[in-house]
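1. Fold the stuff below for me.
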Amino acid sequence: MGTTRSNGSLYTSIVNKVATVEFGHPASNSFVADLLKRLGKTLNELSENDAVHLIVLKSEGNRAFCAGASFDELLAVDNITEGKVFFNGFAHLINAMRNCKKLIIGRVQGKAVGGGVGVIAACDYVFAAEAAAIRLSELSIGIAPFVIAPAVKRKIGVAALSELSLSPNEWKNAYWAQEKGLFSKVFVGMDELDRELGIFAEKLAGYNPEALEEWKKVLWEGTGNWDTLLANRAEISGRLALSEETKKVLNSFKK
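-> Next comes the predicted model:
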């Protein structure tokens, strides 16, 4: 059973040099600001933990992987400062994943929307289930996926990002996501996925940790400007979230 906590849940376990980090929220594992902050802090701590060679990032339950940002918190944004802070939550998390010294393996059991797709894109390797369809819905509510776009584009390229973002009501299936490079492997069932993920993580965690750390730096080359870039993107999103057009759409959803 998933968490009922309104500020979400976050659990970490470390076994055989592999840290498994599991986040959850009753609203389809969406991210409230507090949960984003706690997850970023956890990754920062694990980055410096010598007992950890590898991180597996997963979400609670057997349904949605992540519904993106908290809809209720987006509705509550009332001024430009609040808007920037709201969207900076994902900026800080993606940068924490980027800067983490340990490779991050994503486990995606179900659908991901918006910021959830950004989190997947910021993983270094991703095991996904057939049920893991993805969607970037931002344009349909009057904003756009500005903050997560650099992470998604890095994985799937501009053409696929265009296809995904410009059809905000269309789900792309797991095999589309694998073909474009977002998912590394796709499995029919979760039992097989978890078995293969366990074998993969055990092997990877057994390699020279210094080599893994140095190789991660290479994989993320060219992203050194993301602290500034993602903060600037958060400002654009915050401004658009306050626009009359967006507020009208959001209020119609609320009703």
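2. From here on, just use CA atoms for contacts and neighbour counts.
-> Noted.
3. neighbouring contacts of stretch 201-213?
-> 16-18, 53-54, 56, 101-103 (CA atoms under 8 Å, 6 or more residues apart in numbering).
4. Just the buried subset of those residues, written out for ChimeraX, thanks.
-> Buried members of the contacts of stretch 201-213, defined by 16 or more other CA atoms under 10 Å, are picked up in ChimeraX with:
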select :17,18,53,54,56,101,102,103
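5. Following up with a second sequence; could you model it the same way so I can compare the two?
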Amino acid sequence: MSDNKPYVKLTIENEVGYIEFYHPAHNSLPGDILAELAKTITDAGKNESVKVIVLKSGGDRTFCAGASFNELININDEATGKVFFSGFANVINAMRKCPKFIIGRIQGKTVGGGVGLASATDYCMATKYAAIKLSELNVGIGPFVVGPAVERKLGLSGMSQIAIDANTFYPADWAKEKGLFTQVYQSTEELDEAVKIFAENLCNYNTEAMKEMKSMFWKGTENWDSLLAERASISGRLVLSDFTKETLKRFK
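-> This next block holds a predicted model:
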């Protein structure tokens, strides 16, 4: 990470596949990095030397700041908008279809699409700094693509609360109470140690049993390929609204 360039990488240690993504803009993810992330998750799911996957990001302060703002402000037609918002949809669907448990390692704040990624993990561990926010309404859109994944973890009440209150970071303990995070640790070092122990212990279990359990946990989401594509179309249309264009100009 010394050259500060965006990346997605898979590292395998003791049968645990650590998938790490990074972008210097607070881990906000442009389309090419999202596509690479989806492919890496899919490939790790097929890799026989990987029994359990850990999803993590580089850097200390932010797990994921959502979609790339630079790409967002350059959308000028619905088709481009749909492709843009399909980026996180494709990663969430790759996580959903992956036959292996994915453990989330959330070291810092997470916003928008990042909350969707955390919600799409099968077991999610965080630090006390991992506050969450769904900020999409601020720019005249809404958390349409990530909504199903977030609602699946937080429930409709929790998801709608943070979606409507789009200016507020909700603390990690709130996310734990709602069921997004399983544990909250005082430091990244404690989190990493706990993730390592937990993931490596899972590797001792029957892979077929874990695959069947994952299938059971995700039952009822079989329509998400089409559902998330429809949601991406809604966002792609709304991003062209006068409200959103004017708002983005101010941010620009």
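6. returning to what we had before: name the nearest of the contacts of stretch 201-213 of the first structure relative to Glu192 of the first structure.
-> Comparing the contacts of stretch 201-213 of the first structure against Glu192 of the first structure with CA to CA places Val56 closest, at 16.3 Å.
7. For Gly222 of the first structure, see how far away the spatially most central residue of the first structure is.
-> Taking CA atoms, centre = their mean, the centroid of the first structure lies closest to Val119, which sits 1.3 Å from it. Distance from Val119 of the first structure to Gly222 of the first structure, counting by CA to CA, to the nearest Å: 19 Å.
8. what's the answer for Cys66 of the first structure, then?
-> In terms of CA to CA, Cys66 of the first structure sits 27 Å off from Gly222 of the first structure.
9. Just the strands from the first structure, written as ranges.
-> Counting by DSSP state E, the first structure has strands at residues 9-15, 18-24, 54-59, 103-108, 112-113, 125-129, 134-135, 185-187.
10. Can you say which of the ones you listed is nearest to Ser70 of the first structure?
-> strand 112-113 (11.3 Å).
11. can you tell me what part of the second structure that closest one aligns to?
-> The alignment of strand 112-113 of the first structure onto the second structure (TM-score structural alignment) spans residues 110-111.
12. Stretch 89-97 of the first structure: average distance to aligned residues in the second structure?
-> With the two structures superposed, stretch 89-97 of the first structure lies on average 0.6 Å from its match in the second structure, counting by mean CA distance after the TM-score superposition for the first structure.
13. what range in the second structure matches that stretch?
-> Against the second structure, stretch 89-97 of the first structure falls on residues 87-95 (TM-score structural alignment).
14. do stretch 156-169 of the first structure as well
-> Using TM-score structural alignment, stretch 156-169 of the first structure lines up with residues 154-167 of the second structure.
15. Neighbours of the alignment partner in the first structure of Lys56 of the second structure, how many?
-> Alignment note (TM-score structural alignment): Lys56 of the second structure maps to Lys58 of the first structure. Number of residues near Lys58 of the first structure (other CA atoms under 10 Å) recorded here: 19.
16. what do you get for Glu244 of the first structure?
-> 11.
17. biggest helix in the first structure, by residue count?
-> Longest helix in the first structure, counting residues (DSSP state H): helix 80-99.
18. and that helix, what does it pack onto?
-> Judged by 3 or more CA pairs under 8 Å, 6 or more residues apart in numbering; DSSP states H and E, the packing partners of helix 80-99 of the first structure are helix 33-47, helix 71-76, helix 115-121, helix 226-241.
19. what residues does that helix touch?
-> 33, 36-37, 39-41, 43-44, 73-74, 77, 104, 115, 118-119, 122-123, 147-148, 151, 220, 226-227, 230-231, 234-239, 241-242.
20. can you rerun that using 6 Å?
-> For helix 80-99 of the first structure, contacts defined as CA atoms under 6 Å, 6 or more residues apart in numbering pick out 36, 40, 77, 230, 234-235, 238-239.
21. now for these, which pair is the farthest apart?
-> Gly40 and Arg239 (24.1 Å).
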